[in-house]
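# give me the fold of what follows.
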Amino acid sequence: MLPFLRHSEATVPLSWGRRMMIALGAAKGLAFLHNAERPVIYRDFKTSNILLDSDYTAKLSDFGLAKAGPQGDETHVSTRVMGTYGYAAPEYVMTGHLTARSDVYSFGVVLLELLTGRKSVDKTRPSKEQNLVDWARPKLNDKRKLLQIIDPRLENQYSVRAAQKACSLAYYCLSQNPKARPLMSDVVETLEPLQCPNDGANEASSSLTPTLTGGRGGAFAMGGIHDHRIHHRFPNNVGPGSICRSPNPDCSPGGPSACRVR
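Prediction:
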């Protein structure tokens, strides 16, 4: 097993097919955790916690910050904020309220890294481009601009329709409103048709088994991301294609609890 970094920094960049394969494998891993009899929230999903085998099958590692999800009438788990800057959901950072939708936001950041080939936080770039989500999200829902943020190293070797669907998925995963984010099961359903069966012998399979590995993941991430962990204390109590299926096109508060992306 190799950390994501070893592959993403290779001389030959990852192809579109392999990127979508990694995204699907990681999404299946998170969906498996969220749909367990007692749901588990990963809480620190990021590129450095994704390991790849020789067939580019994604495996999740490092469950040190995983947390049992809310049960019954509970809407969230209140906990100390721990995660990695650039990946943690904004509502979790601000309130300490943790839900499965917090993982969905983190997945959206990783998907954005796969699409753009950029780090979640890159201090070497111009100030307006240092935070990947702030720079890219406004462009994800604009058909005139979204292709401008796709990793140029792909050299247009991808389906424009697939890129639009992937960008739309990232857009909803990164919604400020947690209820507007899709479930991970919906993310898997959206990513499966985007697999590219002709893009390399090892990329044909879309039946990726969500494999979970214990222990610490490699201390690497796409593009050499530093591990900016955030720690704030909150009470440890537990408190009480590309169309969003919602009457509100912006999936604003008051819409359905799950925003399905097609």
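
# CA atoms for contacts and neighbours, from now on please.
Fine.

# and the longest helix anywhere in the chain, what does it pack against?
Taking DSSP state H as the criterion, the chain has its longest helix at helix 16-34. Under the contact definition 3 or more CA pairs under 8 Å, 6 or more residues apart in numbering; DSSP states H and E, helix 16-34 sits against strand 40-41, strand 58-60, helix 100-116, helix 184-191.

# repeat that with 10 Å
Applying 3 or more CA pairs under 10 Å, 6 or more residues apart in numbering; DSSP states H and E, one finds that helix 16-34 contacts strand 40-41, strand 50-52, strand 58-60, helix 100-116, helix 160-173, helix 184-191, strand 211-212.

# now the other sequence, so there's something to compare against:
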Amino acid sequence: MAPKYLENGLVSQKLLFMHFGVLLLEILGGKEATTFCGENSMHISEALLGGGNEEKEKLKDFVDPPLENNYPLVLAVFMVRLVESCLSKDPTHRPIMDDVVQSLSRALTTSLNWEISNMSGYRSYS
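As a prediction, the model looks like this:
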């Protein structure tokens, strides 16, 4: 539950973005969000985006294994940062709907361009 909901029981649009962030976390990781919550209070990006080669390995371990590393790393980093912004403890730091839609649109465009560039060398001979 979002901290502000637990404090005062009020539902707001910013609360919904926290839930959306949890959903994105589950989609990216391929597991229930409770699997990612431990005793530590480390932010998602701190845990996954340490930098360098370590970052790549952490993301590979995190992102849903059936993807078999078949995704652009820059997109995985982008999505982790979007998740973290949605999960911010301070509701004023969470994105608004327009920001989320634009972010997801950029992610889709990046993904499609990456897929097209990876398929360009493939030709079907029937």
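
# after superposition, what's the TM-score here?
Here the TM-score for the pair of chains, by TM-score structural alignment, normalised by the length of the second structure, is 0.70; 104 aligned residues with a CA RMSD of 2.3 Å.

# circling back to that earlier point, can I get the helices and strands packed on helix 16-34 of the first structure in JSON lines including distance to Ala26 of the first structure?
Shown next, in JSON lines, are these (distance: least, CA to CA, whole Å):
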{"stretch": "strand 40-41", "distance to Ala26 of the first structure": "14"}
{"stretch": "strand 50-52", "distance to Ala26 of the first structure": "7"}
{"stretch": "strand 58-60", "distance to Ala26 of the first structure": "6"}
{"stretch": "helix 100-116", "distance to Ala26 of the first structure": "8"}
{"stretch": "helix 160-173", "distance to Ala26 of the first structure": "14"}
{"stretch": "helix 184-191", "distance to Ala26 of the first structure": "9"}
{"stretch": "strand 211-212", "distance to Ala26 of the first structure": "9"}
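
# which one, of these, ends up nearest to Phe4 of the first structure?
strand 50-52 (5.7 Å; CA to CA).

# how many neighbours does Glu57 of the second structure have?
Using other CA atoms under 10 Å, Glu57 of the second structure is surrounded by 12 other residues.

# let me have the helices and strands packed on helix 16-34 of the first structure in a markdown table, extended by distance to Trp16 of the first structure and mean neighbour count.
Formatted as a markdown table, those follow (distance: least, CA to CA, whole Å; neighbours: other CA atoms under 10 Å):
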| stretch | distance to Trp16 of the first structure | mean neighbour count |
| --- | --- | --- |
| strand 40-41 | 28 | 23 |
| strand 50-52 | 16 | 26 |
| strand 58-60 | 15 | 26 |
| helix 100-116 | 8 | 26 |
| helix 160-173 | 9 | 23 |
| helix 184-191 | 12 | 21 |
| strand 211-212 | 22 | 18 |
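
# so the longest helix of the first structure corresponds to what in the second structure?
Using TM-score structural alignment, none of the residues of the second structure align to helix 16-34 of the first structure.

# excluding covalently adjacent residues, which one is nearest to the residue mapped onto Ala163 of the first structure from the second structure?
Residue correspondence to the second structure (TM-score structural alignment): Ala163 of the first structure is matched to Ala76. Leaving aside its chain neighbours, Ala76 of the second structure sits nearest to Leu59 (7.3 Å; criterion: CA to CA, 6 or more residues apart in numbering).

# what helix or strand is the one you found located in?
Using DSSP states H and E, Leu59 of the second structure sits within helix 52-62.

# tell me which residue of the second structure lines up with Pro90 of the first structure.
With TM-score structural alignment as the criterion, the equivalent of Pro90 of the first structure in the second structure is Pro3.

# please read the previous query as pertaining to Glu189 of the first structure.
Aligned by TM-score structural alignment, Glu189 of the first structure pairs with Gln102 of the second structure.
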